[in-house]
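Enquirer: Let's see this in three dimensions:
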Amino acid sequence: MENNDEIKIDLRSMVFDILKNLVIIIMVSMLAALAAHLVIKSTHKPTYKSKLSYVVVSTDTSVINNKDTQNRIVKVFQEVLESSLLRSSIKESLGYQDGENFTAEISTEIVQNTNINGVDENGNIIIVTVSDSDPLEAYYAAKALMSNCGTASDYINKNAILTVLEKPAIPSADSNAVNYIKTDILVFAAAFVVLCAIAGFISVKRDSIRNAEEIKEKLGSKLLASIPDVSMKGRKKAKRNLLVTDKHTGFYYIENIKKIRSKIELLKPEDQGMCIAVSSVSSGEGRSTIAANLALSIAMHKNKVLLVDMDFKNPSLHKILGYDGTIPSFSKFLEGEGTLTETTRSVENIKVLFQENAVNNSSEVIDSKNMKTFFSYVKEQYDYIIIDTSPISASADMEVLAEIIDYAVLVVKQDTAPSADINEAIDMLERNKCELIGCVFNGDTKSAKESSYGYGYYGRYSGYGNYSNYSHRDHK
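Expert: Coordinates of the predicted model:
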């Protein structure tokens, strides 16, 4: 086992993780866009603007020729139009009582020598804008302003004339309108990018086994084979499981099972059978399918092989092998029901001990005297005994079994179990003097194109219960 604290960015795995969560990312992004839409719509205050324009024309030639004087006159008019006195006059004209809130806003802008309504004006233009949340209020306020400032020029400068160029009109559109489609798209895009970045960050920080090379780098273990990840849709439709004896199974998959077989055969003792537990840290890593195919492949070399379903939490070998007959449980045999011959079934070219139902006191069953006697017997009768176990994280079964058997194979599915948990499982095997032959890297997306089909039946583990409530019985 090796510890490696250095974080490496595997771009391919990171993109794969993002794509794996793409549906969730899109849904959350859509929810973010919808929430933003509702918030903006509920808080948005429309603004309607009614505009009128004045031109300030000087009748005195000296003023006309003096730009500074002309500008000063225009600015005085601008101050009058924005004054509180004129605002009070407008309120009175509109019938507002003392204390009533007059919400209209008045603003002015000076524009020189501007073409308005097709007329080139020689003087300075003052554009007045009256804004309100109600279009009619804006319009009436603009009209009242025009009425109340008609004589303003007489009090400011008798040589300057304030003339209306453009009368106000009722505004038809919100000048502060929100483009909801554009906003929704922007919020969706921003949420999508942020969520993809978060998914990528989590992918980088999650310390799992992402490729076959990391079996050695992070676990310090031997790589037995790299099994490709491919779809099971075609097989489910045809009601076929992934078995090396099936002619439809991909060549690359079969060859990698043979690799595992070859490395195991080199370790077999000459004087007795070899007991090998096929295990994994988590559920859904393809452990049971690998165990079944390993047994079938070894038997092709004229070996006597016994496959034992010791996944006492969620037995599934009968489903993987497609066995439709009566299923006597291996655990019942250990409790004294029936003989080994009556309990054993023949499937393809191997013998199988199935398990029909889950067992509550599985650790006690494994640690029983009958179990030890069983292994001593079958080692004399078979060349290889392949054992499908419960996931190491699901129960203490594998830890108990490791004290009885001599060899184990660990199935590691790509980007599933944390490296720390796998290393802990390897340490557990070492403590119990159970030799780890190596790891099988399962679900390799990099080599998926080389195989036609995916991984058979994966059991789902849930609700194992509280082990303190199990019934513990002695086994003779």
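Enquirer: hey, let's count contacts and neighbours off CA atoms from now on
Expert: OK.
Enquirer: show me where the stretch 51-200 of the chain has strands.
Expert: Using DSSP state E, counting those that start in this stretch, the strands of the stretch 51-200 of the chain run over 105-112, 115-116, 119-120, 124-132, 160-166.
Enquirer: Among the ones you listed, which comes closest to residue 244?
Expert: Smallest distance to residue 244 across the strands of the stretch 51-200 of the chain (CA to CA): 78.3 Å, for strand 124-132.
Enquirer: angle of that closest one against strand 105-112?
Expert: 160 degrees (axes from the mean of the first three to the mean of the last three CA atoms, to 10 degrees).
Enquirer: neighbouring contacts of strand 124-132?
Expert: For strand 124-132, contacts defined as CA atoms under 8 Å, 6 or more residues apart in numbering pick out 47-57, 71, 74, 78, 103-114, 138-139, 141-142.
Enquirer: Residue 457 contacts residue 291, correct?
Expert: No - applying CA atoms under 8 Å, one finds residue 457 not in contact with residue 291, separated by 11.8 Å.
Enquirer: Comparing the two, which shows the higher neighbour count?
Expert: For residue 457 and residue 291, the more surrounded residue by other CA atoms under 10 Å is residue 291, and the numbers stand at 26 against 20.
Enquirer: one more, for comparison:
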Amino acid sequence: MTTPSSPSEQNHLATYLGYLRTSFWMLIVGAVIGGLLGWGASALMTKQYTATSQLYVGAANTGNSTDAYRGTLLSQSQVGTYAEIATSRALGERVARDLGLDQSPAEVASMLTAGANRDTVILNINAVAEDAEEARDLANSAAAQLTAMVAELNTTTAPDGPSSAPQLAPLNDALTPDAPSSPKILQNVGIGAGAGLILGLVAAVVRGMTDNRIRDRRQIADIVGAPAIGTISTSDNLSGSAGSHVLDFAAAPVIAAEQFRELRTNLRFLDVDNPPTVIAVTSGMPGEGKSTLATNLALALADDGERVCLVDADLRRPRVADYLGGDLQSEVGLSTVLSGAAHVDDIVQESGRDGLTVVTSGPQPPNPAELLGSQRFRDVLTDLDARYDYVIVDASPVIPVTDAALVSSAADGLILAVSHGDTTVDQLTQTTSNLTQVGAHVLGTVFTMTPKSEGKGYYRNGYGYGYGNTAAAVQRSAQAAKTSGSSVDASATGAAAQHAVDARETVGADR
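Expert: Just a heads-up that it's a prediction; the model follows:
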């Protein structure tokens, strides 16, 4: 009876298979390079030709069956001896003299091998040379010289009469080989490809074990401590190549639109007794897709009939107006209200999409953190919350600056974007620690830019961000930090709600 594997063993197997899927190209490259090296080595090798002559080893037949049987046994026992003589320096000297070769007897002997198949009396003499005709001549000369040498030895050992020792007789002369016996190109290519494949396999596993980039949602849950509420796969529609980072939910590909609809549904299941309506969207580092996530989440909510206001609170590098396009103006926006130069009614703009209004970032201020940490910012969100069903706030990344922490403290909760294969464990740990310190309420995480066979490139534009050396310095400190055990409080969910969230988490490609 087969013993079922334990969950731990299955997890280990899944982990290693994940390593291979992620670095499958290493196996292919290793096999190709190994095969090419095998082919190259074969091309550099000198061609060798092998010719074989055969001799029959037999004792004198007296006509008696018993004597014939004994003669056969004697012949079989002598084959090994004759094979040794065939590769001796003495025979090499005779062959060199017979063919007029310049090589020494030892060199000629090294070109010869001899042997017989088990339980036979057929002696095979093999000659290897760089020239096909030379190999043939060597094999035939060796057979002739061995026959003569054995006859002489038998005569010497029995000078007074015929010897009972088995004699040699020609059976098959060597023919000129048509093709070289070495190098064996296909064999060498196969060996090289196999060795390269093994090295690629080892490299893939080592890379997977040493690579601390996030590739599995379980890693996110272990670090953040909040439920995974969505997966957004790569999509050409979100790449920005066509000048847009947003989806048209009426005409978008089913997969791309459905993933945001699933995220919308999962969001509604969170904290059903006190549903969040002012939701900040952020990430640990720039380039993880948080602005794309915030914009399309707002569109998905509006597509379902909700009244939604999308607020661009990334005052350092705003993106919402660029993504939505249209007639959105950035001359007046959130920074204008926070500085006291305008009223909320003056900055709310129609997006041109049903159900969605927008508050752009406005002119870039010299003191974004001070503005976002003010009571006026909280008042703006409270005002907007009273007017709309949902207020989605696009916040700056957490690690480079403190803006996101300030925004999250003013919101009901936040959604954290984590980029597949880009965000590192250290960065996510530092992000979680920063949010925990300010008491941020992480509603859930969204795994962005996950690979999908239908997708081809995701929005990976140079999101260098406007934080200069500050971002680089903080990132270095995040990589050095090893804070563990910190987690952000996740919202409470009922059993049925959590079951629905878990079921929907399977949407999209993930590791």
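Enquirer: Drop the TM-score for these two in here.
Expert: Once the chains are laid over each other, their TM-score by TM-score structural alignment, normalised by the length of the first structure reads 0.68; 437 aligned residues with a CA RMSD of 5.2 Å.
Enquirer: What subset of the contacts of strand 124-132 of the first structure is buried?
Expert: 47-57, 71, 74, 78, 104, 106, 108, 110, 114, 138-139, 141-142 (16 or more other CA atoms under 10 Å).
Enquirer: Narrow those residues to those in helices?
Expert: 71, 74, 78, 138-139, 141-142 (DSSP state H).
Enquirer: Assign a three-state SS to residue 386 of the second structure, would you?
Expert: helix (DSSP: H, G, I helix; E, B strand; the rest coil).
Enquirer: Same check on residue 464 of the second structure?
Expert: coil.
Enquirer: I figured it hits residue 286, correct?
Expert: Yes - between residue 464 of the second structure and residue 286 there is a contact under CA under 8 Å: 7.1 Å.
Enquirer: out of those two, which sits in the busier spot?
Expert: residue 286 (22 against 11).
Enquirer: List the contacts of that one.
Expert: 397, 463-465.
Enquirer: Which PyMOL command selects the buried ones in these?
Expert: Buried residues within those, by 16+ other CA under 10 Å, are selected in PyMOL with:
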select buried, resi 397+465
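Enquirer: deepest of the strands of the stretch 51-200 of the first structure, which one?
Expert: Most buried of these, by mean neighbour count (mean count of other CA atoms under 10 Å): strand 124-132, with a mean of 23.
Enquirer: roughly how far is that one from the heart of the chain?
Expert: Averaging C-alpha positions (CA atoms, centre = their mean, to the nearest Å) puts strand 124-132 of the first structure 53 Å from its chain's average.
Enquirer: how about residue 380 of the second structure, what's its partner in the first structure?
Expert: By TM-score structural alignment, residue 380 of the second structure lines up with residue 378 in the first structure.
Enquirer: how many neighbours does its match have?
Expert: 19.
Enquirer: Roughly how far does it sit from residue 351 of the first structure?
Expert: According to CA to CA, to the nearest Å, residue 378 of the first structure and residue 351 of the first structure sit 11 Å apart.
Enquirer: try residue 10 of the first structure
Expert: 43 Å.
Enquirer: And residue 334 of the first structure, by the same measure?
Expert: On the measure of CA to CA, residue 334 of the first structure and residue 351 of the first structure end up 17 Å apart.
Enquirer: How about residue 53 of the first structure?
Expert: 99 Å.
Enquirer: swap in residue 305 of the first structure?
Expert: With CA to CA as the criterion, residue 305 of the first structure and residue 351 of the first structure are 6 Å apart.
Enquirer: These two: which is more packed in?
Expert: The neighbour comparison of residue 305 of the first structure against residue 351 (other CA under 10 Å) goes to residue 305, with 26 against 20.
Enquirer: Just give me the match in the second structure for that one.
Expert: In the second structure, residue 305 of the first structure lands on residue 309 (TM-score structural alignment).
Enquirer: Tell me if I'm right that that match and residue 357 touch.
Expert: Yes - when contacts are counted by CA under 8 Å, residue 309 of the second structure is listed as touching residue 357 (4.8 Å).
Enquirer: helix or strand for the closest residue to residue 439 of the second structure other than its chain neighbours, which one?
Expert: Excluding the flanking residues, the one nearest residue 439 of the second structure by CA to CA, 6 or more residues apart in numbering is residue 409, at 7.2 Å. Residue 409 of the second structure is part of helix 403-410 when elements are defined by DSSP states H and E.
Enquirer: That helix vs the first structure, average offset?
Expert: Superposed on the first structure, helix 403-410 of the second structure shows a mean distance to its aligned partners of 5.4 Å (mean CA distance after the TM-score superposition for the first structure).
Enquirer: List the contacts of stretch 397-414 of the first structure.
Expert: Under CA under 8 Å, 6+ apart, the answer for stretch 397-414 of the first structure is 208-211, 274-281, 285-287, 290, 362-363, 366-367, 372, 389-392, 428-429, 432-444.
Enquirer: List the buried residues in stretch 495-504 of the second structure.
Expert: Those would be 497-498, 501-502, 504, for stretch 495-504 of the second structure by 16+ other CA under 10 Å.
Enquirer: How far off centre is that stretch?
Expert: On CA atoms, centre = their mean, the centre of stretch 495-504 of the second structure falls 31 Å from the chain's centre.
Enquirer: Residue range in the first structure corresponding to it, please.
Expert: Counting by TM-score structural alignment, stretch 495-504 of the second structure sits on no residues of the first structure.
Enquirer: hang on, the earlier thing: remind me which helix or strand the match of residue 305 of the first structure belongs to.
Expert: Here residue 309 of the second structure is assigned to strand 308-312, by DSSP H and E.
Enquirer: follow-up on the earlier one: which is the succeeding secondary structure element to the helix holding residue 409 of the second structure?
Expert: strand 413-419.
Enquirer: Specify the angle between that following strand and helix 403-410 in degrees.
Expert: Using the same axes, to 10 degrees: strand 413-419 of the second structure against helix 403-410 is 150 degrees.
Enquirer: chain center to strand 413-419 of the second structure: distance?
Expert: For strand 413-419 of the second structure, the distance to the chain centre is 26 Å (CA atoms, centre = their mean).
Enquirer: Identify the residues contacting the nearest residue to residue 285 of the second structure once chain neighbours are set aside.
Expert: With sequence-adjacent residues excluded and distances taken as CA to CA, 6+ apart, residue 285 of the second structure is closest to residue 397, at 5.2 Å. Residue 397 of the second structure makes contact with 282-286, 403-404, according to CA under 8 Å, 6+ apart.
Enquirer: Tell me which of the residues you listed fall in strands.
Expert: Among the contacts of residue 397 of the second structure, the ones falling in strands (DSSP state E) are 282-283.
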